[in-house]
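In: structural data only, the sequence is not supplied:
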């Protein structure tokens, strides 16, 4: 069978997408800490942008509130802004700007007010960065009026995703798993020797990973983009070691949540995510899906989250807190037992 299509790494793909967006639209600005050359950002995602686009790419002081506020001001004044928060943990320092300024500005003046703002947030652990540089704080922004929450995936084209966000003319948070940066993009509908994928629904759409020729599944996994590879590993192990058939759904937009043309086909649904339990994206997904799937599900929707507590820097302790492929596999087996 055909093997995986070898393509560029996600960080390279995102860098090329940013180059494309800035080249196509002279009204787009990029702001963030240490993003200009020769450094090019903490994860090198903005490499080459300042050399090519000059003052439209600005390194800023270390103030997340000021960075997001300046980006929102640019957007409010008629330009477009892509803002980088160096670590998603620090988005908490810009919460007031996102909740009370950017999110509300689009509607609180009695008429639609454009706010084409994208706030990029490198997130997640598994790199030994410790409690304040390893979190996945997506859940804290779910349900904020006027604010869309998205996550980078290895299936969705990053330039199309950025252009969609700016095209909505509403503020968007784009989370980007740091480990995902090192992975390669999936292309041409091929995941590996077992699985294929397709993008369904209206942009930004949902990536559906499936087995060819299979219509009915034991379980549907739903995960954000940063969890995709761990979910794929769990799916493979469940199939080869336990004869459990799973499909995988990976939406690019986490909130407002909409699966669109990819309704779950499994008799059970498991939602896995990074971040601790309680008030989570997974709970939002379950609340949306439960009434729709009530007559078909054989048991309640399973939610998989990280363990409660801070994220340790020591790798062996970090592994005990964060979600892994075996965490997902064990949850599915327990639910289907």
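Out: Yep, that arrived. As the structure is a prediction and not an experimental result, all values here were calculated from the model.

In: when you work out contacts or count neighbours from here on, use the C-alpha atoms and nothing else.
Out: OK.

In: what are the ranges of the strands in the stretch 201-337 of the chain?
Out: Ranges of strands in the stretch 201-337 of the chain, per DSSP state E, counting those that start in this stretch, are 206-210, 219-222, 246-251, 253-255, 269-276, 302-306.

In: for the closest residue to residue 206 other than its chain neighbours, which residues are in contact?
Out: What sits nearest to residue 206 in space, not counting adjacent residues and going by Cα to Cα, 6 or more residues apart in numbering, is residue 251, at 4.2 Å. Applying Cα atoms under 8 Å, 6 or more residues apart in numbering, we find residue 251 in contact with 204, 205, 206, 207, 223, 224, 225, 259.

In: and the residues you listed, which two are furthest apart?
Out: 204 and 223 (15.2 Å; Cα to Cα).

In: who has more neighbours, the two?
Out: residue 223 (25 against 20; other Cα atoms under 10 Å).

In: wait, doesn't that one sit right on residue 273?
Out: Yes - using Cα atoms under 8 Å, residue 223 is in contact with residue 273, at 6.1 Å.

In: buried residues of stretch 323-337, list them for me.
Out: Neighbour-count burial for stretch 323-337, counted by 16 or more other Cα atoms under 10 Å, picks out 323, 324, 325, 327, 328, 329, 331, 332, 335.

In: now distance to residue 74 too, for those, in CSV please.
Out: Supplementary listing: the buried residues of stretch 323-337 in CSV, determined by distance: Cα to Cα, whole Å:
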residue, distance to residue 74
323, 38
324, 40
325, 42
327, 43
328, 42
329, 46
331, 45
332, 46
335, 49
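
In: in helices, which of these appear?
Out: 325, 327, 328, 329, 331, 332, 335 (DSSP state H).

In: if I look at the last one, how far off is residue 259?
Out: By that I understand residue 335. 22 Å (Cα to Cα, to the nearest Å).

In: next one for the comparison:
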């Protein structure tokens, strides 16, 4: 039996394939060349195989992103790595005022195929400045698409989708998820299986093996998949609450209408996200759900976010701030009563 591929390995294979097949592809970032291969080893082996198009850069996130945008403007397809998503704040001006605007501000549409990779999230003990989930700060920028890695989607397909949009994309990659294996063959575990639903960029749909109608439908980005599935298991076994999970690859722009066949199966909807509340992806989805499902909903959409706090380094304090399986379980159980 072949060992299942880890998410970091799958990302590495996707980048190898991109560089092997596309001479216009570049990879740029800090310490990405061998033998180091990046902080999380996602770029391992790339520079040895493509030394002229895998470029280790100075410590300047704005500079790296600006060079990437310049390469894209000239017709290339660069992938830029932020060592940690937190540092993407230093590249915000390049994404907001140059890369995204360059698609349409020159009098005709310009293809700007580029990806900015951002290792994100907590539960690793990295502390306040290396553990944030900053997705909400990039939502709503015209011509900037947001994606997140999942344990369901093959990243070769994700990179193909992002670069085909011909606009800048940010790919958020949960750091804990790097170590997890991809689900395959529609199987999650003994209680749950998954299938695909939605539009041309499909969403993973996790449901119980007995296929009964759900008490709740949960929508979560890929980095939260494992924690939500853990909550689904305990809710089913301890509370007799059956939940289904939807995990998209693209976070923004997001059209909830494509998921109506699943959402319409219950009157309770929960959106889970890793960042802090206010102006978030979860609130955007809740607004769409209230518009589309108002007559079907039996209660307001439940949005679960991290605590409004810095992320501590100490593990026991970090767990109190970042959403955990037991937090999700407790919130859904209480909202059902």
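Out: Looks like it arrived, so ask away. Note that this is a predicted model, so its numbers are computed, not measured.

In: just name the most buried of the strands of the stretch 201-337 of structure 1.
Out: strand 246-251 (a mean of 28; mean count of other Cα atoms under 10 Å).

In: measure the mean distance from that one to structure 2 post-superposition.
Out: Strand 246-251 of structure 1 differs from its equivalent in structure 2 by a mean of 0.4 Å after superposition (mean Cα distance after the TM-score superposition for structure 1).

In: which residues touch the alignment partner in structure 2 of residue 247 of structure 1?
Out: By TM-score structural alignment, residue 247 of structure 1 lines up with residue 244 in structure 2. Residues counted as contacts of residue 244 of structure 2 (Cα under 8 Å, 6+ apart) are 205, 206, 207, 208, 214, 216, 217, 218, 232.

In: 7 Å - rerun?
Out: 206, 207, 214, 216, 217, 218 (Cα atoms under 7 Å, 6 or more residues apart in numbering).

In: residue 182 of structure 1 now?
Out: 9, 10, 11.

In: that older thread, can I get the contacts of residue 244 of structure 2 in CSV including distance to residue 60 of structure 2?
Out: Listed next are these as CSV, based on distance: Cα to Cα, whole Å:
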residue, distance to residue 60 of structure 2
206, 40
207, 44
214, 48
216, 44
217, 42
218, 38
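
In: pick out the most distant pair among the residues you listed.
Out: 206 and 216 (12.0 Å).

In: which residues are in contact with the residue lying farthest from the centre of structure 1?
Out: Farthest-out residue of structure 1 from its mean C-alpha position, per Cα atoms, centre = their mean: residue 110, at 31.7 Å. By Cα under 7 Å, 6+ apart, no residues touch residue 110 of structure 1.

In: what's the separation between it and residue 104 of structure 1?
Out: Residue 110 of structure 1 is 11 Å from residue 104 of structure 1, by Cα to Cα.

In: sitting in helices, which of the contacts of residue 182 of structure 1 do you find?
Out: 10, 11.

In: ok, and the closest non-adjacent residue to residue 310 of structure 1?
Out: Per Cα to Cα, 6+ apart, closest to residue 310 of structure 1 is residue 131, 5.5 Å.

In: so what does residue 314 of structure 1 match up with in structure 2?
Out: Under TM-score structural alignment, residue 314 of structure 1 pairs with residue 314 in structure 2.

In: map residue 45 of structure 2 across to structure 1 for me.
Out: For residue 45 of structure 2, the residue aligned by TM-score structural alignment is residue 48.

In: in space, what's closest to its match - neighbours in sequence excluded?
Out: That would be residue 37: by Cα to Cα, 6+ apart, it lies 6.2 Å from residue 48 of structure 1.

In: can you count the residues close to the counterpart of that neighbour in structure 2?
Out: Counting by TM-score structural alignment, residue 37 of structure 1 lines up with residue 34 in structure 2. Residue 34 of structure 2 is flanked by 18 other residues according to other Cα under 10 Å.

In: just the element for residue 34 of structure 2, please.
Out: Residue 34 of structure 2 belongs to no helix or strand when elements are defined using DSSP states H and E.

In: correct me, but it touches residue 44?
Out: Yes - Residue 34 of structure 2 is within contact range of residue 44, at 6.2 Å (criterion: Cα atoms under 7 Å).

In: gap between the residue nearest to the spatial centre of structure 2 and residue 77 of structure 2?
Out: Residue closest to the average C-alpha location in structure 2 (Cα atoms, centre = their mean): residue 148, at 1.6 Å. In this view, residue 148 of structure 2 and residue 77 of structure 2 are 19 Å apart by Cα to Cα.

In: which element is the residue nearest to residue 253 of structure 1 when sequence neighbours are not counted on?
Out: Sequence neighbours aside, residue 150 is the residue nearest to residue 253 of structure 1 in space, at 4.2 Å (criterion: Cα to Cα, 6+ apart). According to DSSP H and E, residue 150 of structure 1 maps onto strand 148-151.

In: can you name the residues of structure 2 that that strand overlays?
Out: On structure 2, the counterpart of strand 148-151 of structure 1 by TM-score structural alignment is residues 145-148.
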